[in-house]
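Okay, predicted coordinates and the sequence, questions at the end:
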Amino acid sequence: MAKKKLMLIDGNSVAYRAFFALPLLHNDKGIYTNAIYGFTMMLNKVLADQKPTHVLVAFDAGKSTFRHKTYKKYKGTRQKTPSELNEQFPYIRKLLEAFQIQTAEVDEYEADDLIGTLSLRAEQEGFEVSVVSGDKDLTQLATDYTTVYITKKGITEMEAYTPEHIREKYGLTPSQIIDMKGLMGDSSDNIPGVKGVGEKTAIKLLTSYETVEGVYEHLDEVSGAKLKEKLEGGKDDAFMSKKLATIEREAPFDMSPDATKYEGPNEEALRSLYEDLQFAKLLEDMGVEQETTSEEEWENISFSHYKEGDTLPDKGALVLEGLDENYYRGDIHGIAVIGQDRAYVISPETLHTSTLFKTWLEDDTKEKIVYDSKRDVVSLRHHDVKLAGVVFDVHLAAYILNPSESKVDLAAVASAYGVPQVQSEEAVYGKGAKQSIPADNKIWHNHMVRKGRALLRLRDILAQTLEENEQWKLVDELEFPLAKVLADMEWAGIAVEKAHLEEMKKELAKQIEEIETRITQHAGESFNINSPKQLGVILFEKLGLPVVKKTKTGYSTSADVLEKLEGEHPIIEEILHYRQLGKLQSTYIEGLLKVIHNPTGKVHTRFNQALAQTGRLSSIEPNLQNIPIRLEEGRKIRKAFIPSEKDWVIFAADYSQIELRVLAHISGDAGLQEAFKKDLDIHTKTAMDVFHVTEGEVTDNMRRQAKAVNFGIVYGISDYGLSQNLGITRKEAKAFIDRYFESYPGVAVYMKDIVQQAKQTGYVSTLYSRRRYIPEITSRNFNLRSFAERTAMNTPIQGTAADIIKLAMLHMADRLQEERLQARLLLQVHDELIFEAPREEIDKLMKIVPEVMEAALALDVPLKVDVAYGDTWFDAK
């Protein structure tokens, strides 16, 4: 007889996780669907992976439980469930009904208790049990017969908790998870625990004394007067917390494991629900041919091969196909134009032979919907076509709506928004060395037309969602026009003096060789410095340096380990310098030499506009954002970047402390705002406030510490992080942060409020309505939740700074045109804009660049821009 397998799913936990893991999707009736979709994806995966014979989904019955009788504040810090999630629960129940999966809920009990009760019954009856949840509290249920699966990333990736895994991870048994919660508490459920006792201390105590009861029976043996004092003072809370964290295994509900038998879904009911919710991908997985978008309809799309004189639409989708990821090379192997009532497949040769088609592409009144406008503009420039009239960029719109999904193709976007029948690029053209145009023209011509049809439909869906999110202004006034500015910058490129890089390469090779010799002398023997294994033996066995960290393969010799060993032996500094110069040589010098475009003598970096969740730009081939300018050798690389015209110079404009100014505006802190309004040195001012000294009494060390905390606060720095930065104790760092918040109370209020807002809505926004979704903000994992809280604090600041510099780029492009200047915007690096310009235009630029950049976005404090120019990028400082 086959083994009976029962799967128990924590319905509320999984739905909550799904809601925050996915963007706010909805169907054309306005019903939000992201939690339902995520829940379905999880359900499909666990059913396929585990093949259970029995399934039950348990739900919480309400807010009040029997635990509230023990502790009224239980779960008292939980935010109200978002209405967008609440409205999806009835559909999740419909989904389970269609799957023919049993559900259960019992008044005054939580889903955990039902799962705990039924898993025990199932074990006693010989079932193999699996539990699926996002809540690590359920790991206490793990036994040799029950495995607890906890959602790890997104909604479908899970971590399996068995007694062995729990022992490896915590050094505890599953039942001791309850005791751990009793001692350390659980902030997500507002379980107090013993104040001042964290996870590490709790585990250490339980390793020695096994249970909460054991700890208190041996309290006299506990080392550390302060810890003993905390335990004595928190005794009642410890026992109460253990009781609250204990899952009830005899809940009063009448259901036997056999009653949860799973026979498979009702296909018709499931198909009907998927159609109602517009889950195109799930319908496709079921093998359902959808009436409105059947394969037959797609194959019978009325499209023509364009001929000179054919009428192109006044508004339509433009599809340009190019296999080369580096579109600067101008590779276009296919073109399609799709309107509401006609579609054309167009040969790339037409770009050079058809005046009418070129005119249509360059006509600003002919509205085009595209997938990636920057790519299209640059690609067409190689064919002497200046694309105009782009009114919607699906790639950028999808990125704004869900910035966590960055590198996606049109097929993925279409699938996410219920627009079916678009294949991925890889499916049509292959990948890597095997990438090629299909021999059958019909395949890729159909692919282009399908993409165009999808673009038309997505434009309406995405535009509506952007309007609902109040983000239409962000795309229409900032991101869409910025793509054109970035395309011009990519096309222009920046000139590079190859000879300078070649000379640097020789100099660095010589320096690296000299350092190698010194390292060998310190070691007393020759060895492979790039081998962590050999280096570990030299440092920790031969030289006897203290071991900081070990890995599975031996001693760790990572950068953070070596930095902690600085001062222990002169070899350490040499190795760190050796690594820095080696990376400079391989990544930057050799990397730059490889990407110099021979015909122009320039590098044409490609800007990633839809990658960073904060909205910041980055660049590739080459990455000019990360040249390590803290090293003198790194700064010298900038000497290679020169003007492309004779008697021109490089002009640089850099925002001064933009993120701190944004923080002053967003927090509304009077002291911080006053400092910027009076143009004070903000680090000196902070040192004066925190150390309670006059300006003349501020030492260099005080200012250095103030600077570290100023910038650290922007990133939600912890006392541990600050202590590491400044080389002070954690206690001193905490005191410093506390004094900072006393000096700038508005900042403290902002930090607290923004975290609460993120917990309530699932996202944070910039001043320009750019959103970042933070599903981990409600995680029960302390590290994940802490990182999410820091992200919530930082994103509105860093994201607003990114919006400001993007606005500055747009306004500068317009102003240069208005003033009829020859100056060109070449690069954006962090908070800096780099131009090249004739010397005779410098006086004009010195005036208008700060004027434009400082007025990019009105804040309650002034923006400040520093400008400089020189013969190279290095000199423009």
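On my side now, so go ahead.

Only C-alpha atoms from now on, for both contacts and neighbour counts.
Will do.

How many neighbouring residues does Ala652 have?
Number of residues near Ala652 (other C-alpha atoms under 10 Å) recorded here: 26.

what about it, which helix or strand?
If you go by DSSP states H and E, Ala652 is part of strand 648-655.

what packs against that strand?
strand 832-838, helix 842-854, strand 865-870 (3 or more C-alpha pairs under 8 Å, 6 or more residues apart in numbering; DSSP states H and E).

Next SSE downstream of it?
Next helix or strand after strand 648-655 toward the C-terminus (DSSP H and E): helix 658-667.

so that following helix versus strand 865-870, what angle?
170 degrees (axes from the mean of the first three to the mean of the last three C-alpha atoms, to 10 degrees).

How far does helix 658-667 sit from its chain's centre?
22 Å (C-alpha atoms, centre = their mean, to the nearest Å).

Pull the residues that contact that helix.
Helix 658-667 is contacted from outside by 672-673, 676, 710-711, 714, 746-747, 749-750, 797-798, 800-801, 831, 859-864, using C-alpha atoms under 8 Å, 6 or more residues apart in numbering.

got the buried residues for the helix or strand that it is followed by?
Using DSSP H and E, the helix or strand that directly follows helix 658-667 along the chain is helix 670-677. Buried residues in helix 670-677, defined by neighbour count with 16 or more other C-alpha atoms under 10 Å: 671-673, 675-676.

now helix 670-677 and helix 658-667, what's the angle there?
140 degrees.

on contacts alone, who are the packing partners of helix 670-677?
Partner elements for helix 670-677 (3+ C-alpha pairs under 8 Å, 6+ apart): helix 658-667, helix 682-691.

next up, a second structure to put side by side with the first:
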Amino acid sequence: MEKKLVLIDGNSIAYRAFFALPLLNNDKGVHTNAIYGFTMMLMKILEDEKPSHLLVAFDAGKTTFRHKTFTEYKGGRQKTPPELSEQFPFIRDLLDAFSISRYELENYEADDIIGTLSKEAEEEGFKVKVISGDKDLTQLASEKTTVCITRKGITDIEEYTPDHIKEKYGLIPDQIIDMKGLMGDASDNIPGVPGVGEKTAIKLLKEFTTLEELLSSIDHVNGAKLKEKLSEFKEQAIMSKQLATITREAPVQVALPEIEYSGYSNEKVAGIFKELGFNSLLEKIGPIESEQQVELEKIDYEIVTELNDEILTKAAFLYVEILEENYHTAPILGMAIVNQNGSYFIETENAIRSPLFKNWAEDESIFKIVYDAKRTEVSLYRHGIHLKGIQFDLLIASYLLDPSENIDDISSIAKKYKKAFVQSNEDFYGKGAKRSVPGLKDLSEHIVRKAIVLEELKDTLESELRQNQQDELFYDLELPLSLILADMEATGVKIDIDRLKKMYEEIAEKLLELETKIYQLAGECFNINSPKQLGVILFEKLGLPSMKKTKTGYSTSADVLEKLAEDHEIIREILNYRQLGKLQSTYIEGLLKVVHPTTNKVHTRFNQVLTATGRLSSIDPNLQNIPIRLEEGRKIRQAFIPSEKDWVMFAADYSQIELRVLAHIAGDEKLIQAFKDDLDIHTKTAMEVFHVKADEVTSNMRRHAKAVNFGIVYGISDYGLSQSLGITRKEAGQFIERYLESYPGVKDYMADIVKVAKQQGYVSTLLQRRRYIPEIISRNFNIRSFAERTAMNTPIQGSAADIIKKAMIDMADRLSAENLKAKLLLQVHDELIFEAPKEEIERLKQIVPEVMENAVELAVPLKVDYSYGPTWFDAK
């Protein structure tokens, strides 16, 4: 087998990935764009190169032996954005999961580690490939070593061999160092000789071969000014060459046999992919080996053929098995009941046809303990059974106790509490094409085991909730909310199919118009949806400046086009074309696919146990992602209509709820007073930060103030703010500083909440929702910094989530108490959407703001805006 060593410059590739991809977050709030890009490149390297030996080198710190030569080496570099810094620990974890060696060496750079190991490998007869974004490493190219440099992004790679360097520069690899000595390197703050650029340096080296030979022959150089510069900066040029020279004799304490690479465990890699939220990559790693199965203890149970009072007695642990994710349509595979008399499996048909079971299920005085109350209630409701009397939900309890836990099914909770009663669904049913439902004997035992988990763990989790002072959060908020959400899901929202189809046609017409206009502006017809063809039109035919290149051509990503929007009219039309195309395919077609064929309703599923902050999300369809910035996007809401004739849609949303929560939690007097005086908070912030009067606040000032107001809530950094406002990081940093000076209460809150998190290991919302942040005491600065930002923003976002959940419960109670026909249909961000008869609107105008504004008591007033109309669009 050929010996092949691949050496990866970890810092360089991570930087490239970070700036090549837009900022991405996973569901835990961790930025993942650099990790994702790094992973994609890593997997490509493994596939293409199939290395026998592999190592990723990292820089050990800011100071190296080169700083003794020149203290300003790499000076002037901007501080690494915290959004990138926080990703490095995860990249290291990722490499560990892939069983890839990583190494860093105090006082040396990754380049030196790579230089040393590549030399050693060449001497041992290895073929070597170096992967980096730093052209300094091209000096290592040889007959045995190829240096691959990422040009733009992470997929467009240029391979440097001695022949390629000769063709490109007319030089040999060793002369790259001489070239750097002459021209310097702004990115590393290597000064070189002022006025000497790449072309001049290459020309001189072709004539004199080395820097030393040139400097000893200055008299033979053409051009008086160049001679003068070379004479004046002779010592600086020699120093610059020394700085640019990669040492190949670093005291590296890792030997080639130690970095032999034999592949990775799919299971380990799948684990970190799941943690990071890289679900799309899971399919690329192949089948996952199942964990060694623990011997399950035997259980006694009965397969029921005829229901009776002994089985349907008081208080029971009820488990209803649904395998498919979409429980609105998935069949019930069976159910189990565990009570004081025994354990029982009931076939679905036996249960839903039995009046005895229906009476038992709908008897509110009979307590039921379940797993996933919402799913259980909705699935039974489809069969005409309205489950009542739910007293405990193991899924919600487990989520509240630690929202960071990934709960795949009830076996995840059993495993956490070391109760080996049941296999995971994946192990029992199989995965993908191999998934199947076993026969009655095995199936019945599997489902009964899940009900036994409920019995075994209910008291334990209930006790932990009490210890955490989260019992009120569970019993008064989350459990009743799950039943309200079940009703909302079962009720659904009616869709005007004809209106959606008409929108589709209207957008199709606009797309045709845009297509024609784009062809006119381009001067020819081409495939607008082909990045390759579009790149040729924009950057070759029209001569627009190219910013990024990919392996297949020019980058035409949204961020690239947006920066070119002012350069040519065609760009705006292309961006509009893309937005409309996505609206048509993703949202209009997507909605039409999920409309129930008989009721013309969509039944979205609200995920109550996903986010670490407590926010609800929705899927199938995701109603929180309908784009409303574009007029056509907003119009999609016209298709959401009342289910009854002469009814209307009524929408109510909290005004700036997170900023109001911030004012309350931080106790900042200025913020509190601004809300009490009902001032425009963004204008007020602009006045404070820019030291101007209200009538002097420009629209741009207000826009900047708005960005920092909401940015503070989400733990924004100077880099994040600079990206959103299109300003420099220095300006963004100054802006954040002035904001915190203007609102000292907010500044104190940020410092205090970090201390609290360090002391107790978690932060809490107003209603005692917890988020554990063990990373807050990490010795790693990057991990700790991210944890501190999480500690700052979680109480704000989480409390806002608590408030709207409380409002939903209070509204359901109020509608019931007043015998109103109005129904709560949706919750989207800070907005509640109802449908109601026209005659109830005047009453809703009174009670909805009243209930929502009094859901909790804060130091500032909560404010609710409402509107109504024949569609959801009109109710905005």
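Everything's here; your move. Keep in mind the model is a prediction, meaning the values are calculated, not measured.

TM-score of the superposed pair?
TM-score for the superposed chains, counting by TM-score structural alignment, normalised by the length of the second structure: 0.68, backed by 652 aligned residues with a C-alpha RMSD of 4.0 Å.

quick one on the thing from earlier: so which of the helices and strands packed on strand 648-655 of the first structure is the most packed in?
strand 832-838 (a mean of 21; mean count of other C-alpha atoms under 10 Å).

That one against the second structure, how far on average?
Overlaying the second structure shows strand 832-838 of the first structure at a mean distance of 0.4 Å from the equivalent residues (mean C-alpha distance after the TM-score superposition for the first structure).

Can you tell me the closest non-neighbouring residue to the aligned partner of Ser347 of the first structure in the second structure?
The equivalent of Ser347 of the first structure in the second structure is Glu347 (alignment by TM-score structural alignment). Nearest non-adjacent residue to Glu347 of the second structure, counting by C-alpha to C-alpha, 6 or more residues apart in numbering: Gly334, 4.9 Å away.

what about the one you found, neighbour count?
Close neighbours of Gly334 of the second structure, defined as other C-alpha under 10 Å, add up to 21.

how about it, what does it touch?
Gly334 of the second structure makes contact with 320-322, 345-348, 444, 447 under the criterion C-alpha under 8 Å, 6+ apart.

and if we set it to 7 Å?
Applying C-alpha atoms under 7 Å, 6 or more residues apart in numbering to Gly334 of the second structure gives the contacts 320-321, 346-348.

any idea how far it lies from Met179 of the second structure?
75 Å (C-alpha to C-alpha, to the nearest Å).

for Ile574 of the second structure, same thing?
Using C-alpha to C-alpha, one gets 42 Å for the distance from Ile574 of the second structure to Met179 of the second structure.

which one of these two has more residues nearby?
Taking neighbours as other C-alpha under 10 Å, Ile574 of the second structure and Met179 compare with Met179 leading, 29 against 21.

The helix or strand hosting that one - contacts with which helices or strands?
Using DSSP H and E, Met179 of the second structure sits in helix 175-183. Using 3 or more C-alpha pairs under 7 Å, 6 or more residues apart in numbering; DSSP states H and E, the elements in contact with helix 175-183 of the second structure are helix 198-208, helix 234-244.

For the helix or strand following the first one, grab the matching residue range in the first structure.
Following helix 198-208 of the second structure in sequence order, the next helix or strand is helix 211-215 (DSSP H and E). Counterpart in the first structure of helix 211-215 of the second structure, with TM-score structural alignment as the criterion, is absent.

Would you mind identifying the next helix or strand past helix 211-215 of the second structure?
That would be, after helix 211-215 of the second structure and using DSSP H and E, helix 224-232.

That next one maps to which residues in the first structure?
Helix 224-232 of the second structure maps onto no residues of the first structure, going by TM-score structural alignment.

now stretch 707-725 of the first structure, how far from the centre of its chain.
21 Å.

quick one: buried residues of that stretch?
Buried residues in stretch 707-725 of the first structure, counted by 16+ other C-alpha under 10 Å: 707-710, 712-719, 722-723.

Quick check: closest non-adjacent residue to Thr64 of the second structure.
Using C-alpha to C-alpha, 6+ apart, the nearest residue to Thr64 of the second structure is Asn107, at 4.1 Å.

What is the neighbour count of the one you found?
Asn107 of the second structure has 15 nearby residues by other C-alpha under 10 Å.

quick revisit: mind checking which of the contacts of helix 658-667 of the first structure land in strands?
The members of the contacts of helix 658-667 of the first structure all map outside strands under DSSP state E.

Can you select the buried ones from the residues you listed in ChimeraX?
Selecting only the buried entries of the contacts of helix 658-667 of the first structure in ChimeraX, with 16+ other C-alpha under 10 Å as the criterion:
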select :672,673,676,710,714,746,747,750,797,798,800,801,831,861,862,863,864
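
So which of the contacts of helix 658-667 of the first structure sit within helices?
Among those, the residues falling in helices (DSSP state H) are 672-673, 676, 710-711, 714, 746-747, 749-750, 797-798, 800-801.

residue in the second structure matching Glu632 of the first structure?
Under TM-score structural alignment, Glu632 of the first structure pairs with Glu631 in the second structure.

How much space separates that match from Ala250 of the second structure?
61 Å.

Please apply the same query to Phe421 of the second structure.
Note on Phe421 of the second structure: its distance to Ala250 of the second structure, by C-alpha to C-alpha, is 55 Å.

swap in Glu562 of the second structure?
Counting by C-alpha to C-alpha, the gap from Glu562 of the second structure to Ala250 of the second structure is 45 Å.

No more questions from me, cheers.
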